[in-house]
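>>> Next one to model:
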Amino acid sequence: MTESGAASNFIREMVLADHATGKHGGRVVTRFPPEPNGHLHIGHAKAICLNFGLAQSVPGGVCHLRFDDTNPTTEDPEYVKSIQDDVKWLGFDWHDKLFYASDYFERLYEVALDLIRKRHAYVDSLTADEMRTYRGTLTEPGKNSPYRDRSVDENLDLFAKMRRGQFPDGTHVLRARIDMGSPNLNLRDPVLYRIRHAAHYRTGSAWCIYPSYDYAHPLSDVIEGITHSVCTLEFEDHRPLYDWMVAHAHTSRTPQQIEFARLNVAHAVMSKRKLLELVDRSLVAGWDDPRLPTIKGLRRRGYTPEAIRNFCEHIGVSKRDSVIEMQLLEHFIREDLNKRSNRVMAVLRPLKIVIENYPEDLTEEMEAVNNPEDPTAGARTVPFSRTLYIERDDFLESPPKQFFRLAPDREVRLRYGYIIKCVGVVKDSTGTVTELRCTYDPETRSGGPQAQRKVKATIHWVSAAHAVEAEVRLYNPLLTADLAAIPAGSDWTTYVNPQSLERVHGCRVEPGLRDTVPGVRYQFERIGYFCVDPDSIPGKPVFNRTVSLKDACAKTGTLAAK
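This is a model prediction of the structure:
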């Protein structure tokens, strides 16, 4: 751990050392290179914070935002805009360093021609099944394709015809000529180009051959002058291929690939393919569903960019895969919201109480502190009247020994108000408690002469005549099991938690929340942190529970990965 409490970062140390020694001419140029085929999630947030943070760690450091848009069948301008919005919301700016791999298509094609001329690439006409057979296995070497020794002229002619669209999809590919006997399967003549008669969202129908990721990615790094190409561990076996591509690009620019462990969060879906399946099958409400670990979902749920950045800084980077418990992320959002969120009173499951000795026509204004953590937050007034709502869970007719809240013949303090005593219970025909009859001690108003009279519990409330009806959405883990624990071949979506969303209607909140703005965050006293949802309309607010008040990490002192 560093003095700031952040986990150690071996990549940052490497970058600082390279900068100090003048490697790469003293430059530090990183990039965040998403494929625009989906919306970003918390794992991408870690990569964003890492790459932009590395650039910010040295004077003159630069981080590019580059879209690796080489697959026309899955990419969409909607994703491009969404990714840019998410990066900016997290607090980072690429300034004028916005790039697209599709802008390099012509240059990538010219490099491919050079590889063919130097016999480092050839056009292969094996079918996809034949290629898999020829490739070999982890224990058996591959075999050379019968087309591997085509002449340079024949390869150039075939590749030119591929570009002109003279062949159907799948009839030919361009492959690198490396080593079919290599123990690293990625070096067994990998595919560089495929025929794909599909329009690209930026280049239209100008191309019908598209470069592979393993080809376009390292060459894009070279073109942009990237110094440190940071990626997740699954690309570690691809590093020899990355280095081969850079070496055969014949450039003085030699970006360095560095791998780190990706972020895995327990009971969270961290695969864009699986997230898309959830959305397409309407198992969630969309990419911004607050149950999802997408940046849009977390934002709608009420998470702040500061909390996400602090979380990413704390977990750091390592070379070992691990699973982070969701409670750790929740710790950081609680810590942040505790400092920035105003307190309000809300009753999720109302139980009416009538204070029998309180004047029927009287309404008092009780002064309430907005945020005790922020001296500048000031105070507000909350109306108090004869008829109130309290939480149903704050009353038990036959309480156990350790229950100190309201019960028959028992006193509690109303937050910012008086001490009351339950003197009667009203039930309906089913025996359900529908109303409590209470009395109050007028000398015990908060701030009054007997305000310090001791009782064992303080509960929150809202005035029935003034409260605003609201919907509250409570969220639980989306999955009932970790994806890694789900049996192979089974339908993982059957593990979607049917209790992951609970809509609570008929809640009551303070009158000041009647027309609150979507995105504003509050602490509902004694309940948790909540955010106003975009589904709210004037007079009918909807609140998403961001996180409860209980913090298991702080209680146990464990702020580490599992």
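>>> contacts and neighbour counts: CA atoms only from here.
Fine.
>>> Does Leu328 fall in a helix, a strand, or a coil region?
helix (DSSP: H, G, I helix; E, B strand; the rest coil).
>>> Make sure Asn186 is indeed in a helix.
Yes - according to three-state DSSP, Asn186 belongs to a helix.
>>> For burial, what's the neighbour tally of Leu348?
23 (other CA atoms under 10 Å).
>>> here's the other one to compare against:
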Amino acid sequence: MENEHFLSRLIMDELERGPFARRMCTRFPPEPNGYLHIGSAYAIHTNYTTAERFGGKFHLRFDDTNPLKEDLEYVHAIIEDIKWLGYDPGGHIYYGSDYSDAIYNAAVSLIKRGKAYVCELTPDEIKDYRGTLTEPGRNSPYRDRSVEENLRVFEAMKKGSYPTSSKVLRAKIDMASPNLNLRDPVLYRIIHAEHYRTGNIWCIYPMYDFAHPIQDAIEGVTYSLCSIEFKDHRPLYEWVFQELEIPEPPRQREFGRLSLTGVVTSKRFLRQIVEGGYVDGWDDPRLPTLRGLRRRGYTPASIRRFIEEIGSIRTQSTVDISLLDHSLRQELKASTISVMAVLRPLKVVIMNYPETTAGELLSIENNTENEGLGRREVPFSRTIYIEKDDFMEEPAKGFHRLVPGGEVRLKGAYFIRCEEAVKDQETGEIIELRCTYDPLTKSGSGFAGRKVKGTIHWVSAAHTVKADVHLYDKLLKSESAPSGEDGSWDEAVNPDSLVIVKDALLEPSARDAQPEDKVQFFRHGFFCVDKKHSGREGGLVFNRIVPLKDTWNKPS
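A predicted model of the protein is given here:
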């Protein structure tokens, strides 16, 4: 428990000393250049629940100060995803680009105080002058420009007098600092590109490390809660407040960064996977994006439960992805209706069953763990389909399903005995089973204590609903994601991460399933109606969310 709530305890201790006269406030500042993922959800949860615990506010603020990558599409998607997760910011949705004048004025103020200067070194030269972890940096030859000249050139930068990347505004701190982030960091750069909100009004844009503290101060944020990789940036965050003489400045506090086994959360790598055609877009159910998880069938409650189970972490931590599956499985197993679905059909003719087209209606429980979900009526008939894997002509040891001369129970129906296996004369493949049934073994009627070891599922041939079924496995072969530096994921991606079963046969209750509805396929796992592909030409598509047990193996 010591590690679980360290962030809340730290903030509680600080607030007891009364550093702020204003209400507690946190924020989540995504850049609208991609879609949120499971790691984003962890950061959102941390900021939202911390504010909630201390009676504060939670702000969503878009870090939209780079016109080259940002788009309104991502803005809408991020807002929708955050609300779907259950962390609605209400009216507290803001945009960094709305503070452009204030940030520019802050830069001018730093120039006037002798704390910032315009530098004309090229990006490569700036990197070279910066030094290394063991070597101090060197001062820029433009570092000692006069305040007047810096103001004049910076104003010309704003007016568009210079080409992209030809000049930058840098903070004047310490080129010998052991913290590389304090070696005269860039505050502004020139970018001649249209911004999705401000158009062409601006051609200079602030860097995140400069814009972020000013935006926090404007909004009255008290705590900038961010992941551990920003810890070395904290001195720069505090330097901006100190030099601008901001009263009661916000405080930056860090928490551990979440990684999941076998999952890529880097935006750059995700983009390579998407644009390389390895998946079906940003909402592919194999991706850890919130859009992908939602399409797969994960619920907001299961994601929140997963994050709460992890608790607050101090350092970089890797969590087994199966914990997320477990959180979802715990929710679904008592809340979803069970449906019989045959993915690889084998025809069965029950020779002594009456030939009727109407079908006998059998009452079957919707969920064996939750009687409150009631029962449903499922039609039964002379011709049914079972799974091919539920029959073996030469049974292996421990096989307890249907065999020649053997007997099994049909889920919610009768005992049947296999009398004959019909084979294709050319291929030798078994294409039909001819069976008999015992009418005295009807489920629920008390059949004199007779027992069989196996129960299998089935669908009535005359009443089937066809659907495509997507069986998902892990996207990557390895538990640890490769670097992907060359942009090629050919060797890393699991070629069997998606298996599509065409024309699976489902019981008729599945006919009315709607996008994002979740059901349990008896013995196969939990499934969700794919909202992207279902409905095209009247077809249904089901995505397997997770198997019934904690395994990624496909159903046998």
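>>> how long is stretch 33-42 of structure 2 end to end?
With CA to CA, to the nearest Å as the measure, stretch 33-42 of structure 2 spans 19 Å from end to end.
>>> Nearest residue to the equivalent of Glu367 of structure 1 over in structure 2 in space, please, no chain neighbours.
Aligning on TM-score structural alignment places Glu367 of structure 1 opposite Ser363 in structure 2. Nearest non-adjacent residue to Ser363 of structure 2, counting by CA to CA, 6 or more residues apart in numbering: Glu377, 4.6 Å away.
>>> what does Gly286 of structure 1 give?
In space, Gly286 of structure 1 is closest to Val279, 5.4 Å off (CA to CA, 6+ apart).
>>> ok, that neighbour touching Asp289?
No - counting by CA atoms under 8 Å, Val279 of structure 1 stays clear of Asp289, with 9.1 Å between them.
>>> can you give me the offset of stretch 442-449 of structure 2 from its chain's centre?
Distance of stretch 442-449 of structure 2 from the chain centroid (CA atoms, centre = their mean, to the nearest Å) equals 47 Å.
>>> which one in structure 1 is aligned with Tyr223 of structure 2?
Checking TM-score structural alignment: Tyr223 of structure 2 goes with His228.
>>> The closest residue to its match other than its chain neighbours and Gly519 of structure 1, how far apart?
Leaving aside its chain neighbours, His228 of structure 1 sits nearest to Gln256 (5.0 Å; criterion: CA to CA, 6+ apart). Distance, Gln256 of structure 1 to Gly519 of structure 1, by CA to CA: 41 Å.
>>> Helix, strand or coil: sort out the residue nearest to Ser363 of structure 2 for me.
Applying three-state DSSP: Glu377 of structure 2 is strand.
>>> ok, whatever residue of structure 1 lines up with it - how many residues close by?
Under the alignment by TM-score structural alignment, Glu377 of structure 2 pairs with Thr381 in structure 1. For Thr381 of structure 1, the tally of surrounding residues (other CA under 10 Å) stands at 15.
>>> cool, the one 10 residues further on as well?
Taking other CA under 10 Å as the criterion, the count of residues near Glu391 of structure 1 is 19.
>>> Can you mark which positions in stretch 341-356 of structure 1 are buried?
The neighbour-count check on stretch 341-356 of structure 1 (16 or more other CA atoms under 10 Å) flags 341-348, 350-355 as buried.
>>> My error: substitute stretch 190-201 of structure 1 in the last question.
The neighbour-count check on stretch 190-201 of structure 1 (16+ other CA under 10 Å) flags Pro190, Val191, Leu192, Tyr193, Arg194, Ile195, Arg196, His197, Ala198, His200, Tyr201 as buried.
>>> and the fifth one, what does it touch?
Taking CA atoms under 8 Å, 6 or more residues apart in numbering, we find Arg194 of structure 1 in contact with Asp169, Gly170, His172, Val173, Leu174, Ile209, Tyr210, Pro211, Ser212.
>>> make it 6 Å
Arg194 of structure 1 sits next to Val173, Ile209, Tyr210 when contact means CA atoms under 6 Å, 6 or more residues apart in numbering.
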